[in-house]
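1. Just need the structure, nothing else, for what follows:
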Amino acid sequence: MDLEDKKSHVRSRWWTLAVVSAAQLLVVLDGTIVNIALPSAQRALGMSDGNRQWAITAYALAFGGLLLIGGRVSGVLGHRRAFLVGLAGFAASSALGGAATESLMLFGARALQGVFAALLAPAGLSLLASTFTRAGERGRAFGVFAAVGAAGSAVGLIAGGLLTEYLSWRWCLYINVPIALVAVLGTMTLVPADRPTRGRLDVAGALLSLTGVALLVYGFNRAEPLGWGSAEVLALLAGGVVLLAAFVAVEVRASHPLLPMRVLLHRGRAAAFVAITLMFVAMFGFYLFMSYYTQTVLGYSPVQAGLTLIVNALAVLAGSMLIRGRAALVPGLLAAATGMLILTRLTAGSDHVFALYLLPALVLTGVGLGCVMPPTASMATEGMRGHDIGAASAAYNAAQQLGAALGTALLNTLAASATASYLASHRNAEREATVHGYTTALMVAFGILLAAAVLTAALLMRRRNSGTDVESGDAGSDLWDEAPAGAPRTEV
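-> Next comes the predicted model:
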């Protein structure tokens, strides 16, 4: 390869990072941007209070439920081709949602967005993992990718407020179209094609994973209005757990498993999945409370509340670009936990709230998230080949989706319960009760992040067998990385 070919190859790798990051922004941003626009959309389309949640839930169910299938389809089609299909479909369904004339049309468009996002997300991460294989470049690439993804939730809240206030709620969906089209053009002209993998679709595994994950996500969403003790919520969650247990049993014996168990049974990848799942449980509750607290207690407008989160987005960027490697994983979780702990000291009468509480909490949680996202994304796909790259990418995205759904439902329910209990013993103290509810839930988020740090540290510890040190994070170095006894290997 001559010098010009080498330069062209380097340029194509970094253009791959650019288009994959743009797609990641679309997927993550769309999880939050519609939240700000929902009240306006409800008025425009005449949604009932009972049905409006489907604008959020339809996307979450389709996205979360289809991720593992999307990872498999991505491998069979080829990750570049699947990426293009996902981008084009996401743009079309976004345009359909923006043009919605009735609520059912909007709900259907949001479900379609979730379908194409479930193909887009694992295909993009697989492209990145197979493009950047050298340690130094891989760290930088995953740092950028993670910064875009981690900041996407905050950007979604900011963009949602600005677009809804100054244009229309419809632009919270239309905005996806030009971004997706630019990414399509970049992919077609600058991203090299890859070779599809062979193999059949594991139909039983696909159905079990789809219904199991969908039941869990829907159960978490229903826990907010109904409570965790509701018979409906308990039935949904129990059904989801049973179906996912059946999915594992099927995958161990399948000749072409949707999710080979060796993807999960590796100490380094297990650490990545634990860290990212629990981080998302805590952080999605954090974003929810930041939005509500700044608007209902401090009196910020939606735009001001969204702009406050710019601090967090900048801190995420700093953390992901300046502090790299799996050595930053546990300190990142502890930094985010410290940020949560600061907010638990808030009271209804606290002075200088932004400078003394919000600013340090936003910085610490942002830096923590920025330290966690790049190494976990890299570790989840490290050492994978063929179909396994798509499966690992899909599992990583599914872990985020389940964490986000659980965190929003769990922490919101805890906050509501704590608020009600405070009001029962303190009449006419609505403001104090609201703040008490938030700080109670954030104390639980602090505990979740501490537990994540402990579990992650334990999984990343060096194993010493017969006097030999084994680095558990390296692909293929852990005994857990072997396929379970009697389980057939996936064809690659």
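2. From now on I want contacts and neighbour counts done on CA atoms only, so please keep to that.
-> Fine.
3. C-terminal to the helix or strand where Asn35 lies, what's the next element?
-> Asn35 is located in helix 33-45, with elements delineated by DSSP states H and E. Sequence order places helix 54-77 as the next helix or strand after helix 33-45, per DSSP H and E.
4. Next, the angle helix 54-77 makes with the helix or strand following that following helix.
-> Once the chain leaves helix 54-77, the next helix or strand it forms, by DSSP H and E, is helix 79-98. For helix 79-98 against helix 54-77, the angle by axes from the mean of the first three to the mean of the last three CA atoms, to 10 degrees is 160 degrees.
5. contacting residues for Val213?
-> Each residue near Val213 by CA atoms under 8 Å, 6 or more residues apart in numbering is listed here: Gly64, Gly65, Gly240, Leu244, Leu402.
6. Next up, the contacts around Pro122.
-> Contacts of Pro122 (CA under 8 Å, 6+ apart): Leu67, Gly70, Gly71, Ser74, Gly390, Ala391, Ser393, Ala394, Asn397.
7. For this structure, just list every one of the strands.
-> 463-465, 468-470 (DSSP state E).
8. Those strands: which one's closest to Ala193?
-> Smallest distance to Ala193 across these (CA to CA): 36.0 Å, for strand 468-470.
9. Now that closest one: buried residues?
-> Judged by neighbour count (16 or more other CA atoms under 10 Å), strand 468-470 contains no buried residues.
10. Please generate a structure for the following sequence too, so the two can be compared:
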Amino acid sequence: MTDTLAGAPATKTGGRDTRWWGLVIISLAQLMVWLDATIVAVALPSAQEAVGLTDSSRQWTVTAYALTFGGLLLLGGRVGDVLGLKRSLMIGVIGFSLASALGGAATTPEMLIGARAAQGVFAALIAPSTLSLISSTFTVPAERAKAFGIFTAISMSGGATGLILGGALTDYLDWRWCFYINILFAAAILIGGFLALVNPERNPDTKLDVPGAILATAGMLALIYGLGEGGSQGWDSPVILGALGAAVVLLGAFVLVQHKSERPLLPLRVLTNRNSGGAFLAMSISAFCMLGMFLGMTYQLQSVMGYSPFKTGLAFLAYIITAAVYSTKVASKLLLRLRPNVMIAAGLVISALGLLVLTRLTPDSGYLTGVFPALLLFGLGVGNLAVPVFQTAMAAAEPRDAGIVSAVVNTSQQVGGSVGAALLNTVSTSAAATYLASHAGAAGAEQEAAVHGLALACAVAAGVALVGAVVAGTLINVRPKRPEAAAQE
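-> Modelled structure (predicted):
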């Protein structure tokens, strides 16, 4: 069973087309990776007590995963191009399941944090392989658009799904099942992947750029650490300033090395292409707004509205279902008729409208009138944006760059989310502190301050989304494949 990156889909086994089952496996792998970014956060209070984490060290269960995952994504993307996409995915899944087993069995803080870091390492192998496998498996535009729609629905709901699953497992079983559940996911992916996934041919000219890999990894680690911890440690902290300064130096050196290298880790043509560059920007801005919204809404639902962790996760079903249905039933069809830049810009505008709805929240707001409309709009916005972003980025890639382009899409999402979480949290807490200081002693002032901070952060995020809509809509300049043209290919 073979396939090539260029095209002819030899994806049938015994006369059966296994590509769509392969898509299920690919999407499940992506879900496992992104689900793990939030599922452990729900279980953290229970895990902290069980393994003896201190208040100052508990954040590292989240930070360790984000650091290794985001820091190694570029390297993971090129490793996939060198080793082969299917092989890289399988290695990543095996390693991720073993790291999850270690996390579930953790008895000390070091074991738990080390397991989270190891999960991030192997997630950096899994994530870049997923988009590349879809792009190489589905070569007909209509089928590819549908495949990206299904993939989008599953992967973009990972964070919210993690909140639901984490709350259920913690409340009804044990926090350790937030790790052990990955072993079940991995078993299904490995069995299904062996039976259904195609194995695109590797480009023999692709080599691993070791100096570039070292600079990129170190630079991304410094950048994600600085952005992720800036809100809690203070943006004027010497550690944060040092991390961000080191990131600038290391990533600047990385660009110089890539410019001179004959076989670079990240070919600069990937970044300078206006279509792929615009897609990366749009994904980063969407993640900036999405993660900021998730964090703010989690606090609103639990601390202000009194929801339990499980009920909080269920509240996000409005977003998950809307994004899933819209991306699979509507966006994948629109992509064959509308220009991608129009869809991407519209997606960011709709997301901005959802954020503006949240600026009207009060401590007395109910779910149906205050929260539900915003989640509905955000699901529509993400569903309208993600399918053309994935399609545009992968279509602009040369076959030899498929893995690294997929890695950059995921890196854009990771960095955008880190910036959003850090910056919007800083805006929210600063605004809340200012409000509380000016309303000291007033009844209900703490809840009013928290909602005021969330509203201001959402207003800032909405502004970023609107600016991003203009920039991405201007940068990206590709035309859709008409249905009749797609059918002829």
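11. before we move on, the earlier item: distance to Ala254 of the first structure for the strands of the first structure - can I get that in TSV?
-> Listed next are the strands of the first structure as TSV, based on distance: least, CA to CA, whole Å:
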stretch	distance to Ala254 of the first structure
strand 463-465	31
strand 468-470	30
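12. coming back round to it: between the contacts of Pro122 of the first structure, which has the most around it?
-> For the contacts of Pro122 of the first structure, the largest neighbour count, defined by other CA atoms under 10 Å, is 36 neighbours, found at Gly390.
13. Now check the second structure for the residue matching that one.
-> Gly390 of the first structure maps onto Gly403 in the second structure, with residues paired by TM-score structural alignment.
14. I figured that match was touching Leu83, is that so?
-> No: between Gly403 of the second structure and Leu83 there is no contact under CA atoms under 8 Å: 10.6 Å.
15. that older thread, for the contacts of Val213 of the first structure, which ones persist in the second structure?
-> Retained in the second structure by both residues aligned by TM-score structural alignment, their matches' CA atoms under 8 Å are the following of those: Gly64, Gly65, Gly240, Leu244.
16. Test my guess that the third one contacts Ser209.
-> This means Gly240 of the first structure. No: using CA under 8 Å, Gly240 of the first structure is not in contact with Ser209; the gap is 9.0 Å.
17. Those two: which has the busier surroundings?
-> Shown here are Gly240 of the first structure and Ser209; by other CA under 10 Å, Ser209 has more neighbours (27 against 24).
18. So the more buried one versus Leu77 of the first structure, what's the distance?
-> As judged by CA to CA, to the nearest Å, Ser209 of the first structure and Leu77 of the first structure stand 20 Å apart.
19. before we move on, what about Asn221 of the first structure?
-> Look at Asn221 of the first structure and Leu77 of the first structure: by CA to CA, they are 33 Å apart.
20. hey, where'd the helices end up in the stretch 251-400 of the second structure?
-> Under the criterion DSSP state H, counting those that start in this stretch, the stretch 251-400 of the second structure contains helices at 268-272, 274-299, 309-315, 317-326, 332-334, 340-358, 372-395.
21. Present those helices as TSV; the columns should include distance to Gly52 of the second structure and mean neighbour count.
-> TSV is the format used below for the helices of the stretch 251-400 of the second structure (distance: least, CA to CA, whole Å; neighbours: other CA atoms under 10 Å):
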stretch	distance to Gly52 of the second structure	mean neighbour count
helix 268-272	44	14
helix 274-299	25	25
helix 309-315	22	21
helix 317-326	33	22
helix 332-334	48	20
helix 340-358	37	26
helix 372-395	36	26
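22. Tabulate these (a markdown table), appending distance to Leu44 of the second structure.
-> Below are those laid out as a markdown table (distance: least, CA to CA, whole Å):
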| stretch | distance to Leu44 of the second structure |
| --- | --- |
| helix 268-272 | 37 |
| helix 274-299 | 14 |
| helix 309-315 | 11 |
| helix 317-326 | 22 |
| helix 332-334 | 37 |
| helix 340-358 | 27 |
| helix 372-395 | 25 |
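23. Between the ones you listed, which one is closest to Tyr180 of the second structure.
-> With CA to CA as the yardstick, what comes closest out of these is helix 309-315 (18.4 Å).
24. quick one on the thing from earlier: using neighbour counts, trim the kept ones among the contacts of Val213 of the first structure to the buried set.
-> Judged by 16+ other CA under 10 Å, buried ones among those: Gly64, Gly65, Gly240, Leu244.
25. What lines up with the second one in the second structure?
-> Under the alignment (TM-score structural alignment), Gly65 of the first structure pairs with Gly71 in the second structure.
26. Equivalent analysis for the third one, please.
-> Under the alignment (TM-score structural alignment), Gly240 of the first structure maps onto Ala247 of the second structure.
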